[in-house]
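Engineer: sequence first, predicted coordinates after that:
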Amino acid sequence: MHAPPEHAELLVAVADELTRVREGIDHVEALVSRLVRRAPAEDRAEALTEAQALDALTQRLEALSGVLRMLGDGATPAESVSRISLADMAVRLRPAAGVKVSAPPDSGDLTLF
């Protein structure tokens, strides 16, 4: 099942917006990183762990942007979710794209800073 051609432009535009949101989070992530370095030594490890949630968000936004961009380029829903490397997101989206998941995928490639 392909999206109607008239949806392609909107899908790509939404993908671009998600990319801009991700870029905004990148700036916030840099700020948080500077603040974590200034945190008291006894609080730094916990603050760094919490700050890594921003990195996870940027990776999720990037994956969603990729799905929308592929849909906009004419890929099927199954094709568009097949490239998601974040395992937890892939598990949630594949059934909606008509892809049966028989075994849990590997852990994906979430990279923390």
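Structural biologist: Great, that's in hand.
Engineer: can we go C-alpha only for contacts and neighbour counts from here?
Structural biologist: Fine.
Engineer: contacting residues for the residue nearest the centre of the chain?
Structural biologist: Nearest to the geometric centre of the chain sits residue 60, at 1.6 Å (CA atoms, centre = their mean). Residue 60 sits next to 86, 89 when contact means CA atoms under 8 Å, 6 or more residues apart in numbering.
Engineer: how far away is it from residue 102?
Structural biologist: 23 Å (CA to CA, to the nearest Å).
Engineer: check residue 17 too.
Structural biologist: Counting by CA to CA - residue 17 and residue 102 are separated by 33 Å.
Engineer: which one of these two is surrounded by more residues?
Structural biologist: It is residue 17, of residue 17 and residue 102, that has more neighbours when counted by other CA atoms under 10 Å, with 14 against 6.
Engineer: second structure follows, compare the two:
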Amino acid sequence: MHAPPEHAHLLVAVADELMRVREGIDHVEALVSRLVRRAPAEDRAEALTEAQALDALTQRLEALSGVLRMLGDGATPAESVSRISLADMAVRLRPAAGVKTTEAADSGDLMLF
């Protein structure tokens, strides 16, 4: 199953938009990092842990953008989902892509800063 050309163009455009959102989050992440450094020492570790949620969001956006781009380039849904490096997201998306799985979602390959 391949997307019609008009869908393909939209999928790639949405993938590009997701990457722009990711760039915006990168700027927010830099701001939060500066603020965390100014937090009182006793609050810094907790603030840093909470700030890492932004990094997780950027990784998820990047993965979703990759799926959309692959679909737009003619890959099948199963092929597109198979490239996701975040294991928990891949497990959630596989059924929608028609891929049978019995794996339980794990923490995946999330990389924190």
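Structural biologist: On my side now, so go ahead. In this text the structure is predicted, and so the values were computed from the model without any measurement.
Engineer: which SSE is the counterpart of the residue nearest to the centre of the first structure in the second structure in?
Structural biologist: Applying sequence alignment, one finds that residue 60 of the first structure aligns to residue 60 in the second structure. Per DSSP states H and E: residue 60 of the second structure is located in helix 41-72.
Engineer: next, the mean deviation of the helix or strand that that helix is followed by compared to the first structure.
Structural biologist: Later in the chain than helix 41-72 of the second structure, the nearest helix or strand by DSSP H and E is helix 77-82. On superposition with the first structure, the mean distance recorded for helix 77-82 of the second structure (mean CA distance after the TM-score superposition for the first structure) is 0.3 Å.
Engineer: in the next helix or strand after helix 77-82 of the second structure, what's buried?
Structural biologist: For helix 77-82 of the second structure, the following helix or strand on the C-terminal side (DSSP H and E) is helix 87-93. Buried residues in helix 87-93 of the second structure, counted by 16 or more other CA atoms under 10 Å: 87, 88, 89, 90, 91, 93.
Engineer: please apply the same query to stretch 80-88 of the first structure.
Structural biologist: Buried residues in stretch 80-88 of the first structure (16+ other CA under 10 Å): 80, 81, 84, 85, 86, 87, 88.
Engineer: mind listing residues that contact that stretch?
Structural biologist: For stretch 80-88 of the first structure, the surrounding residues in contact (CA under 8 Å, 6+ apart) are 60, 63, 66-68, 70-71, 90, 93-94, 97, 105-110.
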